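S.K.: missing the sequence, but the structure's below:
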């Protein structure tokens, strides 16, 4: 599965994307796996209220299943004017 990181998440983790193999069944489980990897991931995902997620380019929540997903993107909330 391809994981994309945008904005300050990319800066904290240190790269814009990576391919991972995971047994996570949901987005929330994937985040828990990533947090356990290294401190930089734990820092990036320390405040989940400040993180949005899309699975295969559709906004979703932490309970969203990952079965069949090809891409997960993490990014800060969008603002506009």
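M.R.: Cool, got the structure. Being a predicted model, the structure only gives us computed values, none of them experimental.
S.K.: Every contact and neighbour count from this point should use C-alpha atoms.
M.R.: Noted.
S.K.: Tell me which helix or strand comes right after the longest helix that the chain contains.
M.R.: Taking DSSP state H as the criterion, the chain has its longest helix at helix 27-37. Sequence-wise, the next helix or strand downstream of helix 27-37 (DSSP states H and E) is helix 39-44.
S.K.: what separates that following helix from the chain centre, distance-wise?
M.R.: Relative to the centre of its chain, helix 39-44 is centred 12 Å away, using CA atoms, centre = their mean, to the nearest Å.
S.K.: Then stretch 62-78?
M.R.: Taking CA atoms, centre = their mean, one finds stretch 62-78 lying 6 Å from the centre of the chain it belongs to.
S.K.: take a look at this one as well, against the first:
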């Protein structure tokens, strides 16, 4: 059975996807693959190396595996002003 996760998008990713969050069932082995999948679906232009990823409010590593029920946030760089 595939774990179901909630994805959160911020800043330009949210603008591009047209949504702030979505629920996804994934077979991805790690957070990097989760991003690759949604990047292809939504046409995100940010390369993964420029983003931060967080799980349940804590910064995570791209190699971490997604777990059922977790909330995964993809955070692009934000320019201050």
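M.R.: Okay, I see it. Note that the coordinates shown come from a computational prediction; the quantities given were computed from them, not determined experimentally.
S.K.: re earlier: show me what counts as buried in the longest helix of structure 1.
M.R.: Neighbour counts over helix 27-37 of structure 1 (16 or more other CA atoms under 10 Å) mark 27-31, 33-35 as buried.
S.K.: Contacts for that helix, please.
M.R.: With contact meaning CA atoms under 8 Å, 6 or more residues apart in numbering, helix 27-37 of structure 1 is reached by 22, 24, 41-43, 45, 61-66.
S.K.: which of the residues you listed sit farthest apart?
M.R.: Across the contacts of helix 27-37 of structure 1, the longest distance by CA to CA is 23.8 Å; it joins 43 and 65.
S.K.: Run through the residues that contact the residue most central in space within structure 1.
M.R.: By CA atoms, centre = their mean, structure 1 has its centre lying nearest to residue 74, at 3.9 Å. When contacts are counted by CA under 8 Å, 6+ apart, residue 74 of structure 1 touches 3-6, 9, 51-54.
S.K.: Looking at those, which are in helices?
M.R.: residue 9.
S.K.: Format the contacts of residue 74 of structure 1 as a markdown table; extra columns: distance to residue 17 of structure 1 and neighbour count.
M.R.: Formatted as a markdown table, the contacts of residue 74 of structure 1 follow (distance: CA to CA, whole Å; neighbours: other CA atoms under 10 Å):
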| residue | distance to residue 17 of structure 1 | neighbour count |
| --- | --- | --- |
| 3 | 5 | 15 |
| 4 | 4 | 19 |
| 5 | 6 | 22 |
| 6 | 9 | 16 |
| 9 | 11 | 22 |
| 51 | 16 | 15 |
| 52 | 16 | 16 |
| 53 | 14 | 22 |
| 54 | 14 | 18 |
